[in-house]
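> heads up, no residue letters with this:
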């Protein structure tokens, strides 16, 4: 756990190096103008730096053959097809920007096909696993109350971990039982808390002041660290690992696993895909559709296990 007290959300910093060529800096500025998140901008630049290691030729002068050679280079570096596809997508974005800004007339990625990538189903937890996980914090202690509330809210609302740790007091409406979440692309969505999460949150908020330094009410984070500041994604990752072990869950669980469980369990209990999409904050319905495969796989395994001719 961090020993410093952050009174504002801990946002990612830009990964800038002094030896970046000017065209990378210009591309970063263009991404900022499009409203892309800092993590997204960092990811694109990180991928492009790796691709640029495949040749001494400046990236802004690449032709189709250079992109193909780059993919061969990534294969030789034991990069998975999924990683190669992601880096090819970064290259596409870079060259689309160049074409759009009139810096070149052609996109050297235009006729290159993506590496074949399978779509593994997202890891999830059974409802029994979730119950054990949610019951694992010691709610007699203030930190246990906080952790219980965080786990309940994460599962009840399907939040991204950044949305959870950056949740502020003015985004919580206890009287109506809703959260107002600002997600990717600054898109706002309203999410119902549900009875269990609402009760856990109320119990924690009654004692939240115990984590707030005397005379310091400047931090608006709902979930405070021991120092009375905003938590980090890494903080919550450690909490998940701690309570997974206490609950004796053998599956490798990450914070995002609770978001997967939220979506899968909603579909298992009859929720429609469009509603789940809105609750998750997905801009594209196809992103949400992966959870229908998870639910179908679960039904198939139940059929095979319990049907006399399964």
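Everything's here; your move. Computed from a predicted structure; not experimentally measured.

> make it CA atoms for all contacts and neighbour counts henceforth
OK.

> the helices in the stretch 101-250 of the chain, which residues?
Listed in chain order, the helices of the stretch 101-250 of the chain (DSSP state H, counting those that start in this stretch) span 127-134, 142-157, 161-165, 195-207, 233-246.

> Could you dump those into CSV with mean neighbour count added?
Below are the helices of the stretch 101-250 of the chain laid out as CSV (neighbours: other C-alpha atoms under 10 Å):
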stretch, mean neighbour count
helix 127-134, 16
helix 142-157, 23
helix 161-165, 21
helix 195-207, 18
helix 233-246, 17
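
> so which of those helices gets nearest residue 40?
Minimum separation from residue 40 across the helices of the stretch 101-250 of the chain (C-alpha to C-alpha) falls at helix 161-165, 13.7 Å.

> The closest one packs against which elements?
Helix 161-165 sits against helix 142-157, helix 233-246, with contacts defined as 3 or more C-alpha pairs under 8 Å, 6 or more residues apart in numbering; DSSP states H and E.

> so the longest one versus helix 127-134, what angle?
Orientation of helix 142-157 against helix 127-134 (axes from the mean of the first three to the mean of the last three C-alpha atoms, to 10 degrees) gives an angle of 150 degrees.

> quick revisit: select, out of the helices and strands packed on helix 161-165, the one closest to residue 283.
helix 142-157 (16.9 Å).

> now the angle between helix 195-207 and the closest one, please.
Using the same axes, to 10 degrees: helix 142-157 against helix 195-207 is 150 degrees.

> packing partners for helix 142-157?
helix 127-134, helix 161-165, helix 195-207, helix 255-268.

> Reformat the ones you listed as TSV; add distance to residue 27.
Output for the helices and strands packed on helix 142-157, formatted as TSV (distance: least, C-alpha to C-alpha, whole Å):
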stretch	distance to residue 27
helix 127-134	43
helix 161-165	25
helix 195-207	42
helix 255-268	30
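
> Nearest approach to residue 214 belongs to which of these?
That would be helix 195-207 among the helices and strands packed on helix 142-157, by C-alpha to C-alpha, at 13.7 Å.

> also this one, for the comparison:
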């Protein structure tokens, strides 16, 4: 079967969505990367994936890093991601019998620099959560959202994706829908449960009157499900009101949750389960954060550290 590049790409993306269940954001990124790969191959006179040679893949990697007339150079992480998408495409095509060889097998993306996640100190998190909210239903919602994010380590998308039935106040747990359709059961601390209870009893029914009966836990002013962008805005606003000068991102409380657990002595595999990481390797980056903290404390506190 000599499928055109576009046909095989479409088949591969369907495979990722249906059989692998990857997230929409990842699928969109792969689609963009492979569309650019298809344009590159077409410009090189290659119309069928079976005609791709290792030199084409290597040259595409160079174009990603150096840019061309239509595209600027990509950051190292973006270039690596695009090559991962290309390798996946060729591996799929070879395994499925669409091609009889894998030209990308020996082309490896550069290892990205290991970036440490940004976590707030415990005192900053406690100050953020303790900042008195303004009056009104949305303030109760915002307090419950922030408490839940830090108590569970949920991604913002997971928190806004919560439905009322996902919260079990008796067992003090929530069910989070993670990446790739993987669900996990996560315990919830008492302060977060109290904030959730206050919101669900006193505020959510008021917000729900403007909507159409959605099951979402966190509602916007129109009674619909709160968006990720709005949830991020809640976090940024709370950090500003608390006087936190550090940069705040959508993952700030998640990173803080994991780092504080590791610093408190939690086993890395337990933290892996709580975060919903498929591989413990992803979670182990938080152990580097704590090692760096120990090194800084040692350097400033030990009388012979700098000798």
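Yep, that arrived. Computed from a predicted structure; not experimentally measured.

> Need the TM-score from the superposition.
The TM-score (TM-score structural alignment, normalised by the length of the second structure) is 0.89; 290 aligned residues with a C-alpha RMSD of 1.8 Å.

> quick revisit: what's the closest of the helices and strands packed on helix 161-165 of the first structure to residue 278 of the first structure?
Nearest of these (C-alpha to C-alpha): helix 142-157, 11.1 Å.

> just how off-centre is the closest one within its chain?
Averaged C-alpha coordinates place helix 142-157 of the first structure at 18 Å from its chain's average position (C-alpha atoms, centre = their mean, to the nearest Å).

> Over to stretch 252-259 of the first structure?
Centre to centre, stretch against its chain (C-alpha atoms, centre = their mean), the figure for stretch 252-259 of the first structure is 10 Å.

> which part of the second structure lines up with that stretch?
With TM-score structural alignment applied, stretch 252-259 of the first structure matches the range 247-254 in the second structure.

> measure that stretch end to end?
Taking C-alpha to C-alpha, to the nearest Å, the first and last residues of stretch 247-254 of the second structure lie 14 Å apart.

> residues in contact with that stretch?
By C-alpha atoms under 8 Å, 6 or more residues apart in numbering, the residues outside stretch 247-254 of the second structure that reach it are 118-120, 125, 149-150, 152-156, 232, 235-236, 239.

> ok, 7 Å please
118, 119, 149, 150, 153, 154, 155, 156, 232, 236 (C-alpha atoms under 7 Å, 6 or more residues apart in numbering).

> That one: which residues count as buried?
248, 250, 251, 252, 253, 254 (16 or more other C-alpha atoms under 10 Å).

> Dump these into JSON lines; add distance to residue 222 of the second structure as well.
Below are those laid out as JSON lines (distance: C-alpha to C-alpha, whole Å):
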{"residue": "248", "distance to residue 222 of the second structure": "27"}
{"residue": "250", "distance to residue 222 of the second structure": "23"}
{"residue": "251", "distance to residue 222 of the second structure": "26"}
{"residue": "252", "distance to residue 222 of the second structure": "27"}
{"residue": "253", "distance to residue 222 of the second structure": "26"}
{"residue": "254", "distance to residue 222 of the second structure": "27"}
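
> Aligned against the second structure, show me the partner of residue 301 of the first structure.
Residue 301 of the first structure maps onto residue 296 in the second structure, by TM-score structural alignment.

> And for residue 198 of the first structure?
Match for residue 198 of the first structure (TM-score structural alignment): residue 193.

> Also residue 48 of the first structure?
So, by TM-score structural alignment, residue 48 of the first structure is matched to residue 34.

> List the contacts of the match of residue 198 of the first structure.
Residue 193 of the second structure is in contact with residue 169, counting by C-alpha under 7 Å, 6+ apart.

> before we move on, what about residue 128 of the second structure?
Counting by C-alpha under 7 Å, 6+ apart, residue 128 of the second structure has contacts 238, 239, 242.

> Recalculate using a threshold of 10 Å.
By C-alpha atoms under 10 Å, 6 or more residues apart in numbering, the residues touching residue 128 of the second structure are 122, 143, 146-147, 235, 237-244.

> for residue 260 of the second structure, same thing?
Residue 260 of the second structure is in contact with 119, 120, 121, 122, 266, 286, 290, counting by C-alpha under 10 Å, 6+ apart.

> so what's the counterpart of the fourth one in the first structure up against?
Alignment note: residue 122 of the second structure maps to residue 127 in the first structure; criterion TM-score structural alignment. Residues in contact with residue 127 of the first structure (C-alpha under 10 Å, 6+ apart) are 133, 261, 262, 265.

> likewise residue 151 of the first structure?
130, 133-137, 157, 164, 197, 200, 236, 239-240, 243, 255, 258 are the contacts of residue 151 of the first structure under C-alpha under 10 Å, 6+ apart.

> and with 6 Å instead?
For residue 151 of the first structure, no contacting residues are found, by C-alpha atoms under 6 Å, 6 or more residues apart in numbering.

> cool, and residue 196 of the second structure?
residue 144.

> Swap in 8 Å and give it another go.
141, 144, 145, 148.

> Tell me which residue of the first structure matches up with the last one.
Okay, so that is residue 148 of the second structure. Using TM-score structural alignment, residue 148 of the second structure lines up with residue 153 in the first structure.

> which residues does the nearest residue to that match once chain neighbours are set aside contact?
Nearest residue to residue 153 of the first structure, sequence neighbours excluded (C-alpha to C-alpha, 6 or more residues apart in numbering): residue 197, at 5.2 Å. The neighbourhood of residue 197 of the first structure, defined by C-alpha under 8 Å, 6+ apart, consists of 149, 152, 153, 156.

> And residue 169 of the first structure? What does it align with in the second structure?
Under TM-score structural alignment, residue 169 of the first structure pairs with residue 164 in the second structure.

> was I right about its match contacting residue 216?
Yes - using C-alpha atoms under 8 Å, residue 164 of the second structure makes contact with residue 216 at a distance of 6.0 Å.

> When the two are compared, which one has more neighbours?
residue 216 (21 against 14; other C-alpha atoms under 10 Å).

> Grab the nearest non-local neighbour of that one.
residue 163 (4.2 Å).

> Now render the helices and strands packed on helix 161-165 of the first structure as JSON lines, adding distance to residue 79 of the first structure.
Putting those into JSON lines (distance: least, C-alpha to C-alpha, whole Å) gives the following:
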{"stretch": "helix 142-157", "distance to residue 79 of the first structure": "33"}
{"stretch": "helix 233-246", "distance to residue 79 of the first structure": "26"}
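
> which stretch among these comes nearest residue 73 of the first structure?
helix 233-246 (32.6 Å).

> how far off helix 127-134 does the closest one point, in degrees?
Using the same axes, to 10 degrees: helix 233-246 of the first structure against helix 127-134 is 110 degrees.

> coming back round to it: sort out which residues of the helix or strand encompassing the match of residue 48 of the first structure are buried, please.
In the assignment (DSSP states H and E), residue 34 of the second structure maps to helix 24-43. Under the neighbour-count criterion of 16+ other C-alpha under 10 Å, helix 24-43 of the second structure has 27, 30, 31, 33, 34, 35, 36, 37, 38, 40, 41 buried.
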